[in-house]
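Peer 1: quick one: sequence plus predicted model below, questions after.
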Amino acid sequence: MWFVYVCDEEEKELGRQQAPGSCPYCGAKVEAMDVEIQSRLCFLPLCFKIKRKYFCTHCARRLELYMDY
């Protein structure tokens, strides 16, 4: 018996905009990017998410937002 597990994740950029603050590594400007993520299993859509990712415009590092309450 053969079982094939085929999973695919596709990302599509929706838009970019200037984010407040500066990069903690190099001090350059930070850019926010909205991304649409669609997960599929054997060509059937499973999950649909929209996320915001933050990047430095100079050193191109992905930055994460930590909130301390």
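Peer 2: Cool, got the structure.

Peer 1: when you work out contacts or count neighbours from here on, use the C-alpha atoms and nothing else.
Peer 2: Noted.

Peer 1: so how far is the helix or strand that residue 39 is a member of from its chain's centroid?
Peer 2: If you go by DSSP states H and E, residue 39 is part of strand 29-41. Relative to the centre of its chain, strand 29-41 is centred 4 Å away, using C-alpha atoms, centre = their mean, to the nearest Å.

Peer 1: repeat that for stretch 40-48.
Peer 2: Taking C-alpha atoms, centre = their mean, the mean C-alpha location of stretch 40-48 is offset from the chain mean by 18 Å.

Peer 1: ok, second structure coming up, stack it against the first:
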Amino acid sequence: MACFCFLVDQRRMMRRAKPVAGTCSRCGSGAKVADMQVSTRFCNIPLYWESWKAIVCTYCGATLKSYK
């Protein structure tokens, strides 16, 4: 007998952000330090949350560095 569980949704959210000195290495725009959070839902039921800090570009949205 086989049991299948499908990943329905994984959402990445930016909780808080503050500007930081420096620029993005990809587009040259400014950067900010943000508190990031990922929430994973299986079958529309929230199951798992993970939080960390990251340096994110303000223009292109690229994650330049993350701290767990």
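Peer 2: Looks like it arrived, so ask away. The structure displayed is predicted, hence computed values, not measured ones.

Peer 1: TM-score for this pair?
Peer 2: After superposition, the two chains reach a TM-score of 0.58 (TM-score structural alignment, normalised by the length of structure 2), with 65 aligned residues with a C-alpha RMSD of 2.9 Å.

Peer 1: hmm, back to that, moving C-terminal from the strand holding residue 39 of structure 1, which element do we reach first?
Peer 2: Following strand 29-41 of structure 1 toward the C-terminus (DSSP H and E): strand 44-56.

Peer 1: what packs against the helix or strand that that following strand is followed by?
Peer 2: Under the assignment DSSP H and E, the closest C-terminal helix or strand after strand 44-56 of structure 1 is strand 62-63. Helices and strands touching strand 62-63 of structure 1, by 3 or more C-alpha pairs under 8 Å, 6 or more residues apart in numbering; DSSP states H and E, are strand 44-56.

Peer 1: next, the buried residues of the strand it packs on.
Peer 2: Residues of strand 44-56 of structure 1 classed as buried: 54-56 (neighbour count, 16 or more other C-alpha atoms under 10 Å).

Peer 1: returning to that earlier point: next, the angle from the strand holding residue 39 of structure 1 to strand 44-56.
Peer 2: Between strand 29-41 of structure 1 and strand 44-56, the angle comes out at 170 degrees (axes from the mean of the first three to the mean of the last three C-alpha atoms, to 10 degrees).

Peer 1: hmm, residue 46 of structure 1 is touching residue 40, no?
Peer 2: Yes: counting by C-alpha atoms under 8 Å, residue 46 of structure 1 touches residue 40, with 5.2 Å between them.

Peer 1: and the buried residues of strand 44-56 of structure 1, which is closest to residue 22 of structure 1?
Peer 2: residue 56 (7.9 Å; C-alpha to C-alpha).

Peer 1: shouldn't residue 36 of structure 2 be in contact with residue 49?
Peer 2: No: assessed by C-alpha under 8 Å, residue 36 of structure 2 is found out of contact with residue 49, at 10.5 Å.
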